[in-house]
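*Asks:* A structural model of the following input is requested.
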Amino acid sequence: MSDDIYTNADIIQNNEPLKGTSSLVEQTSRRSQHSGSEPAGARRYRLAIVCLGMLCLLLLLISTVIYVYFKGALNEAEKKGGMLTAERDQLQVNYSIMAVQVSQLEDKMRRFAENRCPEGWNSFHLKCYYISGKKNTWVKSQEECRQKGADLVVIDSKEEQIFLSQFQRTWIGLIDKEHKGIWTWVDGTPLTTSYWASGEPNDFDIDEDCVEIRLAHETLKNWNDLPCSAEINWICEQGGVN
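*Replies:* As a prediction, the model looks like this:
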């Protein structure tokens, strides 16, 4: 019996260290679990950092795409701008060439008109003008012009009006004899642009149905209506170059 007691005592002694070891393991495990846990604030901070990083990457990507797009658009615009500039320069060159050609053509036509005008006639803008040296009525003046293959002058531009105003008091081919107050040229065209003197036409002598240029007035305001029976000089006009 004493042997059993000693044997049990040995078993108890042998078991006690194991129980202490088990307790130590449990404590170590609890400490490990406790030390491995992380506060909620730290987790939120780390999540915010990750989200911020992803946002930065996204912004960088968007910025890169926008830069590439607008860089390409800018290059294309510069290319088109260069093409337009080249086209403009070419048009300017073409215009200059055409201007020179037109000037040369006008000069040739002017010389041709001067050569083709009858002797004693004046040339202006491809037309020939005869300034009479004698006086006659409007009707007789028109007849004289017809005998020369022309008509009393028809003034259809400001330049022509200025040119003709340098000569003398003369009949021109304007009349309202058929329809009072309705002025027409000898070629049948209606009057559209006029150079009447101040207060004219006034039909002062009742039958002032024909028109003269009077030099005592302004160059662009020197027309006067006059009785067709009056006798003054006249101007004949022969058409342009055929």
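
*Asks:* make it CA atoms for all contacts and neighbour counts henceforth
*Replies:* Fine.

*Asks:* for stretch 233-242, buried residues please.
*Replies:* The neighbour-count check on stretch 233-242 (16 or more other Cα atoms under 10 Å) flags 233-238 as buried.

*Asks:* out of these, who's nearest Thr192?
*Replies:* Nearest to Thr192 out of the buried residues of stretch 233-242 is Glu237 (Cα to Cα; 18.8 Å).

*Asks:* helix or strand for the closest one, which one?
*Replies:* strand 233-238 (DSSP states H and E).

*Asks:* point out the other helices and strands that the longest helix along the chain packs with.
*Replies:* What stands out as the longest helix in the chain, according to DSSP state H, is helix 40-116. Contact analysis of helix 40-116 by 3 or more Cα pairs under 8 Å, 6 or more residues apart in numbering; DSSP states H and E lists strand 122-124 as its packing neighbours.

*Asks:* one more, please, to line up against the first structure:
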Amino acid sequence: MEDEDGYMVLDKRGAAGSPGPLQDAVSWLVLERERPQGTVGCKITSLGGGCTSLELRKNLCPLQVDKGCKLCPMGWTLRGTKCYWISEGIELWNKSERDCGNRGAELLMPGDQDELDFLNEILHKPTRYFWIGLSVPSAGQGGTWLNGSRLDQSRFQLSPRAEGCGVLRANSIDAGNCSLGFQWICQKNATKL
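*Replies:* Presented below is the predicted three-dimensional model:
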């Protein structure tokens, strides 16, 4: 079902007396979260029987049933296999990193310039600074991402004077004083159905 602007709207209502597809989807996600990794579960539901994950895909991603379905939490933005969350508030780098961890995510670690260009588009105000998951311990030494990998300077050029914690501004990466307050961007993998 589409709304007046052409966006997909989920029908939360089921047949009389049944919880409906959205309630089934939430119940299935809760059950799947408890299931050991690598196992798949099917159960009969009020959606008409069959495997819940297939029914869930049909209800949440009707146009992508054959391609799989990727979902992000509410308030996050999906691109490819990643979900992005952009803070409204201002914090120090270490508090920003902790906040992302509390969300089951990590500070942004972009893979390429296309990803930075995408973020630049959704930020709308590219003159602001945003904390990212990069550490530059001393000037001229390059940087290290939170996952332990080194910054590839052929992809992202740092100023030779860059030192501190990673920041994103416009569509470029630099380093700033870790004791300053900036907004931040969290990333996590999208949930595949």
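
*Asks:* ok so, going back, can you lay out the buried residues of stretch 233-242 of structure 1 as TSV showing distance to Gln142 of structure 1?
*Replies:* Shown next, in TSV, are the buried residues of stretch 233-242 of structure 1 (distance: Cα to Cα, whole Å):
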residue	distance to Gln142 of structure 1
Asn233	11
Trp234	8
Ile235	9
Cys236	8
Glu237	10
Gln238	12
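
*Asks:* count of neighbours near the residue nearest to Glu218 of structure 1 when sequence neighbours are not counted?
*Replies:* Nearest residue to Glu218 of structure 1, sequence neighbours excluded (Cα to Cα, 6 or more residues apart in numbering): Ala197, at 7.6 Å. Per other Cα atoms under 10 Å, the neighbour tally for Ala197 of structure 1 reads 19.

*Asks:* my read: Ala197 of structure 1 touches His217, true?
*Replies:* Yes: with contact defined as Cα atoms under 8 Å, Ala197 of structure 1 reaches His217; the gap is 6.8 Å.

*Asks:* residues in structure 1 matched by the helix or strand encompassing Leu54 of structure 2, start to end?
*Replies:* In this structure, Leu54 of structure 2 sits in helix 52-60 according to DSSP H and E. In the comparison with structure 1, helix 52-60 of structure 2 aligns to no range at all (TM-score structural alignment).

*Asks:* next up, the contacts around the most centrally placed residue in structure 1.
*Replies:* The centroid of structure 1 falls nearest to Arg88 when counting by Cα atoms, centre = their mean (12.3 Å). Not one residue lies near Arg88 of structure 1 by Cα atoms under 8 Å, 6 or more residues apart in numbering.

*Asks:* got it, and Val241 of structure 1?
*Replies:* Neighbour list for Val241 of structure 1: 109, 113, 126-127 [criterion: Cα under 8 Å, 6+ apart].

*Asks:* what does the helix ranked longest in structure 2 correspond to over in structure 1?
*Replies:* Scanning structure 2 for the longest helix, with DSSP H as the assignment, gives helix 21-34. Using TM-score structural alignment, none of the residues of structure 1 align to helix 21-34 of structure 2.

*Asks:* just the angle for that helix relative to helix 52-60, thanks.
*Replies:* Angle between the axes of helix 21-34 of structure 2 and helix 52-60 is 140 degrees (criterion: axes from the mean of the first three to the mean of the last three Cα atoms, to 10 degrees).

*Asks:* which parts of helix 21-34 of structure 2 are buried?
*Replies:* Within helix 21-34 of structure 2, judged by 16+ other Cα under 10 Å, the buried ones are 21-22, 24-25, 28-29, 32.

*Asks:* go on, stretch 137-155 of structure 1?
*Replies:* Across stretch 137-155 of structure 1, burial judged by 16+ other Cα under 10 Å covers 137-139, 141-142, 144-145, 150-155.

*Asks:* what is the nearest of those residues to Pro118 of structure 1?
*Replies:* Ala150 (11.4 Å).

*Asks:* now the aligned partner of the closest one in structure 2: closest residue in space that isn't a chain neighbour?
*Replies:* Aligned against structure 2 by TM-score structural alignment, Ala150 of structure 1 finds its counterpart in Ala105. With sequence-adjacent residues excluded and distances taken as Cα to Cα, 6+ apart, Ala105 of structure 2 is closest to Lys188, at 4.9 Å.

*Asks:* show me the buried residues of stretch 137-155 of structure 1 that map onto helices.
*Replies:* 138-139, 141-142, 144-145.

*Asks:* need these in a markdown table (columns: distance to Gln13 of structure 1).
*Replies:* Formatted as a markdown table, those follow (distance: Cα to Cα, whole Å):
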| residue | distance to Gln13 of structure 1 |
| --- | --- |
| Trp138 | 164 |
| Val139 | 165 |
| Ser141 | 164 |
| Gln142 | 162 |
| Glu144 | 165 |
| Cys145 | 162 |
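
*Asks:* picking up where we left off before, just tell me the aligned range of the strand holding Glu237 of structure 1 in structure 2.
*Replies:* The aligned range for strand 233-238 of structure 1 is 183-188, by TM-score structural alignment.

*Asks:* ok, stretch 57-71 of structure 1 next?
*Replies:* Here stretch 57-71 of structure 1 fails to align to any part of structure 2, judged by TM-score structural alignment.
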